[in-house]
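S.K.: Have a look; sequence and predicted model below, questions after that.
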Amino acid sequence: MTRLLLLIDLQRDYFPGGRHPLVGADAAAAAAQRLLGRFRAAGRPVIHVQHVWEGPDAAFFAPGTDGVEIDPRVAPSGGEPVVVKHHPNAFLGTDLETRLRDAAADEIVVAGMMSSMCVDATVRAASDLGFSLAVAQDACAAPDLVFDGATIPGGQVHAAFMAALDGTYARVVDVDALTGDTAP
C-alpha cells in the first residue's frame, strides 16, 4: 500500500506560549513527529499544510509572526511541499487536490490541528473527493470550546470529532497502529 502523510497546521501558535494553545498539543506533536520519521525513513511522500490568517484581524497565524511557523519537530525537510491555506478546508483555494492526485497514494494519512476545525474540514472534503483516509488521532489536538454557556474540555472535543469521522470519512487509529502496519 502506498501512503502519503498530510500534516495539517502543526504551527507554533497552537502550543504553550502561542496565541491559541490547544489541549494536548505537545503530545500530539510528539506523535506526529514519530509518524513523520517513519514516513521519511520509508521514503514515502509528505505534504505539509500551513494556515496563514491574512488581514489585520488575525487572532493567530498572523503573517510574519513566530506563531505562523510550523513547529520545528515536524518542519518540512528535503523539499517536502508546503501548501499554504487561508481557510479551515485545506482544499479551498489551494492546489492540494492536484498534489494528492499526482502522488497517486492509496491512502492519505492525516495528522495535525485542530481536530475540531481544520482536520475535520479537510478530512471530510478529502473523503467527498474520493480519497481513502486514515487519521492518526493521537497526532491531533483540539481546544476547549464553549457552547451555550458550557465549557467542553479539549479532550472531549477531540474525541467527539474523531468519533464522527471514524468509519464514515476515515479510519481513525493511533500512530502505533499505523506504524505497526506493514509499511507507513
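M.R.: Sure thing, it's come through.

S.K.: contacts and neighbour counts: CA atoms only from here.
M.R.: Noted.

S.K.: what sits up against the longest strand seen in the chain?
M.R.: Longest strand of the chain, by residue count under DSSP state E: strand 133-141. Strand 133-141 has contacts (C-alpha atoms under 8 Å, 6 or more residues apart in numbering) with 22-25, 27-32, 107-115, 123, 126-127, 154-155, 158, 162, 169-175, 178.

S.K.: Please list only the buried members of those.
M.R.: Among these, those classed as buried by 16 or more other C-alpha atoms under 10 Å are 22-25, 28-29, 31-32, 107-115, 123, 126, 154, 158, 162, 169-175, 178.

S.K.: Tell me which of those residues fall in strands.
M.R.: Glu107, Ile108, Val109, Val110, Ala111, Gly112, Met113, Arg171, Val172, Val173.

S.K.: my read: Ile108 touches Arg44, true?
M.R.: No - with contact defined as C-alpha atoms under 8 Å, Ile108 does not reach Arg44; the gap is 11.1 Å.

S.K.: Quick check: neighbours shared by those two?
M.R.: By C-alpha under 8 Å, 6+ apart, Ile108 and Arg44 have these common neighbours: Arg3, Leu4, Leu5.

S.K.: Just among these, which is most surrounded?
M.R.: Among the shared contacts of Ile108 and Arg44, Leu5 has the most neighbours (other C-alpha atoms under 10 Å), with 25 neighbours.

S.K.: so who does it touch?
M.R.: Leu5 sits in contact with Leu36, Phe39, Arg44, Pro45, Val46, Ile47, Ile108, Val109, Val110, Ala111, where contact means C-alpha under 8 Å, 6+ apart.

S.K.: Need the max-distance pair from those.
M.R.: Maximum pairwise distance among the contacts of Leu5 (C-alpha to C-alpha): 15.0 Å, between Arg44 and Ala111.

S.K.: Second structure for comparison follows:
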Amino acid sequence: MVIDTQRDFVDGGASPVPGTTQVLPAIATLLQAYREAGRPIVHIVRLYDGDDVDLPRRNLIASGAPIVRPHTPGSQIVPDLLPPGAPELDPEVLLDGAAQLLGAQEWAIWKPRWGAFHRTALDEHLRGLDVTTIVLAGCNYPNCPRATAYGGSERDYRVLVVADAISGVRPDHLEEAGRIGVLAATTAVVTSELAATVAIAG
C-alpha cells in the first residue's frame, strides 16, 4: 500500500513534504517487486474537493490553495510509481468511493482523512483479495501512514512499515508503532523475502 505519493507532495509540487522525493526510488523498487510477484498493490490518494477536508486544512483549501485538486496535474500519482499504461486518476470514480483499476492487481482508492481505512472501501477491498498483511510505503509517516498503520492493526491486519520507503519516519515512530505489533523493515529486506517466497511457491 502506497500512501499519498502524488505530484503536489513531492519537490516542485504545490505542497511538498520534506523527504518524499528522496524515498521515491525505494518505493519504485518495492512496487516493481510486488508487480513481478503478482501481489496486489493499492495506491491511496488525496483529492481535495469541496469542504470534505481535514479540519486543520479546511480553511486553507477553502481559500483556494491548489493542492491535489481533482483533474489537476498535481493530484496525479508520481509517474515513475505507476504501472505501464496506467490511466490518470479519475476523480468521479474515486470520490464516489470506488477503487480505480490502474493495472493488473493494482488500484487507487481515495481517502477523505488521514487514515486509509476511514470512510473508504479499503477493508472490503483487501478482504476480497484475501489480504491479511499490509505493507506500507509513501508520504509523511507522522500523518497518513501512521493513521493507516493503526487503522490496519485495529482491523486485525498484520502491518509492516517499510521504513526507508516512507518520508518522515523517525526511530521513535517505529518504536511506538512496535508497541501495537507493527513491524518495520527496509526495502531490501522486504523485496528479498518476497522474492524468496515467490521462488518457494514456484
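M.R.: Great, that's in hand. Note that the coordinates shown come from a computational prediction; the quantities given were computed from them, not determined experimentally.

S.K.: residues in structure 2 aligned with the longest strand of structure 1?
M.R.: Per TM-score structural alignment, the counterpart of strand 133-141 of structure 1 in structure 2 is residues 159-167.

S.K.: Just the buried residues of stretch 52-64 of structure 1, please?
M.R.: Here stretch 52-64 of structure 1 shows Val52, Trp53, Phe60, Phe61, Ala62, Pro63 as buried, counting by 16+ other C-alpha under 10 Å.

S.K.: Alignment lookup: the fifth one to structure 2.
M.R.: Spelled out, that is Ala62 of structure 1. Counting by TM-score structural alignment, Ala62 of structure 1 lines up with Arg69 in structure 2.

S.K.: I figured Glu80 of structure 1 hits Val49, correct?
M.R.: No - using C-alpha under 8 Å, Glu80 of structure 1 is not in contact with Val49; the gap is 10.6 Å.

S.K.: okay, the two: which has more neighbours?
M.R.: Val49 (21 against 12).

S.K.: Am I right that that one is in a helix?
M.R.: No - with DSSP: H, G, I helix; E, B strand; the rest coil as the criterion, Val49 of structure 1 is strand rather than part of a helix.

S.K.: was I right about it contacting Pro88?
M.R.: No - the pair Val49 of structure 1 and Pro88 does not pass the contact test of C-alpha under 8 Å, sitting 10.6 Å apart.

S.K.: Can you give me the separation between the aligned partner of Leu10 of structure 1 in structure 2 and Asp130 of structure 2?
M.R.: Counting by TM-score structural alignment, Leu10 of structure 1 lines up with Thr5 in structure 2. Going from Thr5 of structure 2 to Asp130 of structure 2 by C-alpha to C-alpha, to the nearest Å gives 25 Å.

S.K.: Comparing the two, which residue is more hemmed in?
M.R.: Remark: of Thr5 of structure 2 and Asp130, Thr5 carries more neighbours, 28 against 9, as counted by other C-alpha under 10 Å.

S.K.: Report the contact partners of the more buried one.
M.R.: Thr5 of structure 2 makes contacts with Thr20, Val45, Ile77, Val78, Gly138, Cys139, as judged by C-alpha under 8 Å, 6+ apart.

S.K.: what's the farthest-apart pair in those?
M.R.: Of all pairs in those, the most separated under C-alpha to C-alpha is Thr20 and Val45 at 14.5 Å.

S.K.: Glu176 of structure 2 pairs with which position in structure 1?
M.R.: That one, Glu176 of structure 2, aligns with Ala164 by TM-score structural alignment.

S.K.: And its match, how far from His87 of structure 1?
M.R.: If you go by C-alpha to C-alpha, the gap between Ala164 of structure 1 and His87 of structure 1 works out to 21 Å.

S.K.: quick one: which of the two has more around it?
M.R.: Counted by other C-alpha under 10 Å, Ala164 of structure 1 and His87 do not tie: His87 has more neighbours, with 17 against 14.

S.K.: Can you find the partner of the more buried one in structure 2?
M.R.: In structure 2, His87 of structure 1 lands on Arg113 (TM-score structural alignment).

S.K.: burial measure for the corresponding residue of structure 1 for Asp123 of structure 2, as a count.
M.R.: The equivalent of Asp123 of structure 2 in structure 1 is Glu97 (alignment by TM-score structural alignment). The number of residues packed near Glu97 of structure 1 is 16, by other C-alpha under 10 Å.
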